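K.L.:
sequence first, predicted model second:
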Amino acid sequence: MVQPTRTSSTAEIAKNAGAPGKTTKTNQVVVSGSYMEILIGGPYARDKEEHLFGHAALHVFVGGNDFIYDFGRYGRTWGNFDSEGEGVLNVWTSFKTYISGENSLGRVTTGFVYNLDKAKAQAIVAYFDGVIAQKKEIRKKTAAVTRYVLLGDYHPTVNNCTTVTIDGAKISGKPIVQNPSEYSEMRGLSWVERQAARTQKSTQDGIFMPADLQAMLEGNTEARYDKKNIYK
């Protein structure tokens, strides 16, 4: 795996990496095609506490590089039940490291893979570069992940892991949102939480829960996924 340097934007890395070159019979380079993978993390339990909300993230593979966009409440929180907070985006450059962390929670993650041409995959990376460019600060930086505090705060129904994943995936041009009203059941919320959510602002698509997104992807007849991966 070629790790991107920190001196160029991720869009530049995606554009330049994996450029065609001369090969020989004894030293042949195989370059995999570009794709995006919508990752849906299921519920899990830890220390006798159930976490039923699930999680969503977007994995883009282009030019031999992984980019995983993982938005959530990874900073300060506030509001009822700490339901709001700083909008924090983790950008991972190692899929193995990202998924190992999810597996360590005991959750099952389902990946919906959509093959893309290189330009479409690069467009997703460029979109997130634009989001990151408006960051408030960089809070963490390692070889595998950089954590950004974004301008937009986390909100449980309009700006969360699911909505950020959907917004990024739409850049691909794949019509992943189909008949959202049929799937917006607020899976993962208790009855009380559903009543509270109905009093909140709603997204344009009406899908803000990871399990609802998964159900919509499963049922989509216009943009079928090319492959489904199970990570556990």
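P.N.:
Noted; the coordinates are in hand.
K.L.:
from here on, just use CA atoms for contacts and neighbour counts.
P.N.:
OK.
K.L.:
tell me the buried residues in the helix ranked longest in the chain?
P.N.:
Longest helix in the chain, counting residues (DSSP state H): helix 118-133. Using 16 or more other CA atoms under 10 Å as the test for burial, helix 118-133 gives K118, K120, A121, Q122, A123, I124, V125, A126, F128, I132.
K.L.:
chain center to the helix or strand following it, what's the gap?
P.N.:
For helix 118-133, the following helix or strand on the C-terminal side (DSSP states H and E) is strand 137-141. Remark: strand 137-141 is offset 18 Å from the chain centroid, using CA atoms, centre = their mean, to the nearest Å.
K.L.:
what's the following helix or strand after strand 137-141?
P.N.:
Moving toward the C-terminus from strand 137-141, the next helix or strand (DSSP H and E) is strand 145-149.
K.L.:
name the helices or strands packed onto that next one?
P.N.:
If you count contacts as 3 or more CA pairs under 8 Å, 6 or more residues apart in numbering; DSSP states H and E, strand 145-149 packs onto strand 88-92, strand 137-141.
K.L.:
which residues sit against the last one?
P.N.:
Counting by CA atoms under 8 Å, 6 or more residues apart in numbering, the neighbours of strand 137-141 from elsewhere in the structure are T146, R147, Y148, V149, L150.
K.L.:
what is the nearest of the buried residues of helix 118-133 to G75?
P.N.:
Closest approach to G75 among these (CA to CA): I132, at 16.1 Å.
K.L.:
quick one: contacts for that closest one?
P.N.:
Contacts of I132 (CA under 8 Å, 6+ apart): Y148, L150.
K.L.:
how far away is it from C161?
P.N.:
Noted for I132: a distance of 15 Å to C161, by CA to CA, to the nearest Å.
K.L.:
please apply the same query to I40.
P.N.:
Distance from I40 to C161, by CA to CA: 10 Å.
K.L.:
what residues are shared contacts of the two?
P.N.:
In contact with both I40 and C161: H55, A56, A57, P210, using CA under 8 Å, 6+ apart.
K.L.:
those: which two are farthest apart?
P.N.:
Checking the shared contacts of I40 and C161 with CA to CA, the most distant pair is A57 and P210, at 9.3 Å.
K.L.:
pasting the second one now:
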Amino acid sequence: MPEPRRTESRTVPARESVVRVEMAPDSEFHMLIGGPYEQDGEQHRYGHTAVRIKTPVSDTVFDFGRYGATTGDFGAEGEGILRVWSNFGKYIAGENVLDRTTTAYVYRIFSRHTRPAAAFFEGHVAGGRRREDLELGRSYLRVFQLQQSYHALGPNCTTISLDAASAIWPTYEEGSMEYMDPGAVLSFAERAALKLYGTPDRLFLPENLQRFLDDEPPIRVDRKETYP
């Protein structure tokens, strides 16, 4: 019978108090903002917004967008498709293939504080229907067609993501309307087409949201990460 391995105990000076260590946030909320990209010689200036929620037991990206049938000028309307990714690497690889830059605005929070945002998405999923035809056998991806249709002015990728953030922080969008600037993103023809739908009352463009978060938003960003 082998000899039991001896272990030694030693006292390591603590760099932080026990109370502070125990109170450190164990989870994160990421607002993911993808920039413009070019594909087949065509400029795609609209950008994209998604949400990533990391807890000690899960890492999920909620990705709402025009992934189904579209209608209207410039595909402004269509099926409201929510893609739920259980593998962040797979999600961001798809964004990187487009040669677009994605910036993550990261908030460190406790896992219990992520629940309102998770519940927001779960409510949409519960009222929608599974679209396995859009999953293409990918085990790390579930796709749902929501009852809520997509519209370029909202509900869209940015407004849905803002709704999730606001479920955690009710003041998340305060002051954001000062950053509303469609002219910084959309072409003249796109702006003319969108005027037919009226004036939006909240941010709906990823680029405008990014400038808001880069400035002095009411909820402080803990750190930024850039992909690729």
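P.N.:
Great, that's in hand. Nothing here was measured: the structure is a model prediction, and the numbers come from that model.
K.L.:
what range in structure 2 does the longest helix of structure 1 sit on?
P.N.:
Here helix 118-133 of structure 1 aligns to structure 2 at residues 111-126, judged by TM-score structural alignment.
K.L.:
what about the aligned partner of I40 of structure 1 in structure 2, which SS state?
P.N.:
In structure 2, the residue paired with I40 of structure 1 is I33, using TM-score structural alignment. Reduced to three states with DSSP: H, G, I helix; E, B strand; the rest coil, the structure at I33 of structure 2 is strand.
K.L.:
could you report the neighbour count for I33 of structure 2?
P.N.:
By the criterion of other CA atoms under 10 Å, I33 of structure 2 has 23 neighbours.
K.L.:
what's the answer for E77 of structure 2, then?
P.N.:
20.
K.L.:
distance to W191 of structure 1 and neighbour count for the contacts of strand 137-141 of structure 1 - can I get that in JSON lines?
P.N.:
Output for those, formatted as JSON lines (distance: CA to CA, whole Å; neighbours: other CA atoms under 10 Å):
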{"residue": "T146", "distance to W191 of structure 1": "36", "neighbour count": "15"}
{"residue": "R147", "distance to W191 of structure 1": "33", "neighbour count": "21"}
{"residue": "Y148", "distance to W191 of structure 1": "33", "neighbour count": "25"}
{"residue": "V149", "distance to W191 of structure 1": "32", "neighbour count": "22"}
{"residue": "L150", "distance to W191 of structure 1": "31", "neighbour count": "20"}
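K.L.:
could I get those residues as CSV with distance to T97 of structure 1?
P.N.:
Output for the contacts of strand 137-141 of structure 1, formatted as CSV (distance: CA to CA, whole Å):
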residue, distance to T97 of structure 1
T146, 13
R147, 14
Y148, 18
V149, 21
L150, 23
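K.L.:
distance between stretch 175-189 of structure 1 and the chain's centre?
P.N.:
Mean-position distance between stretch 175-189 of structure 1 and its chain equals 17 Å (CA atoms, centre = their mean).
K.L.:
all strands of structure 1, in order?
P.N.:
35-41, 44-46, 49-51, 55-62, 65-72, 77-78, 84-85, 88-92, 109-115, 137-141, 145-149, 227-231 (DSSP state E).
K.L.:
in a markdown table, list the ones you listed along with distance to K170 of structure 1.
P.N.:
Formatted as a markdown table, those follow (distance: least, CA to CA, whole Å):
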| stretch | distance to K170 of structure 1 |
| --- | --- |
| strand 35-41 | 11 |
| strand 44-46 | 28 |
| strand 49-51 | 28 |
| strand 55-62 | 11 |
| strand 65-72 | 14 |
| strand 77-78 | 28 |
| strand 84-85 | 25 |
| strand 88-92 | 18 |
| strand 109-115 | 12 |
| strand 137-141 | 26 |
| strand 145-149 | 22 |
| strand 227-231 | 18 |
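K.L.:
so which of those strands is nearest A196 of structure 1?
P.N.:
Closest to A196 of structure 1 of those, according to CA to CA: strand 84-85, at 13.3 Å.
K.L.:
in this structure K118 of structure 1 contacts S32, no?
P.N.:
No: the pair K118 of structure 1 and S32 fails to qualify as a contact (CA atoms under 8 Å) at a distance of 10.6 Å.
K.L.:
residues in contact with the residue nearest to P36 of structure 2 when sequence neighbours are not counted?
P.N.:
Closest residue in space to P36 of structure 2, ignoring its immediate chain neighbours: R45 at 4.5 Å, by CA to CA, 6 or more residues apart in numbering. Residues counted as contacts of R45 of structure 2 (CA under 8 Å, 6+ apart) are G35, P36, Y37, V185, L186.
K.L.:
if you set the cut-off to 7 Å instead, what comes out?
P.N.:
P36, Y37, V185, L186 (CA atoms under 7 Å, 6 or more residues apart in numbering).
K.L.:
E207 of structure 2 versus the last one, what's the distance?
P.N.:
Distance, L186 of structure 2 to E207 of structure 2, by CA to CA: 10 Å.
K.L.:
the more surrounded of these two?
P.N.:
Taking other CA under 10 Å, L186 of structure 2 and E207 do not tie; E207 has more neighbours (26 against 16).
K.L.:
I am finished for the moment; much appreciated.
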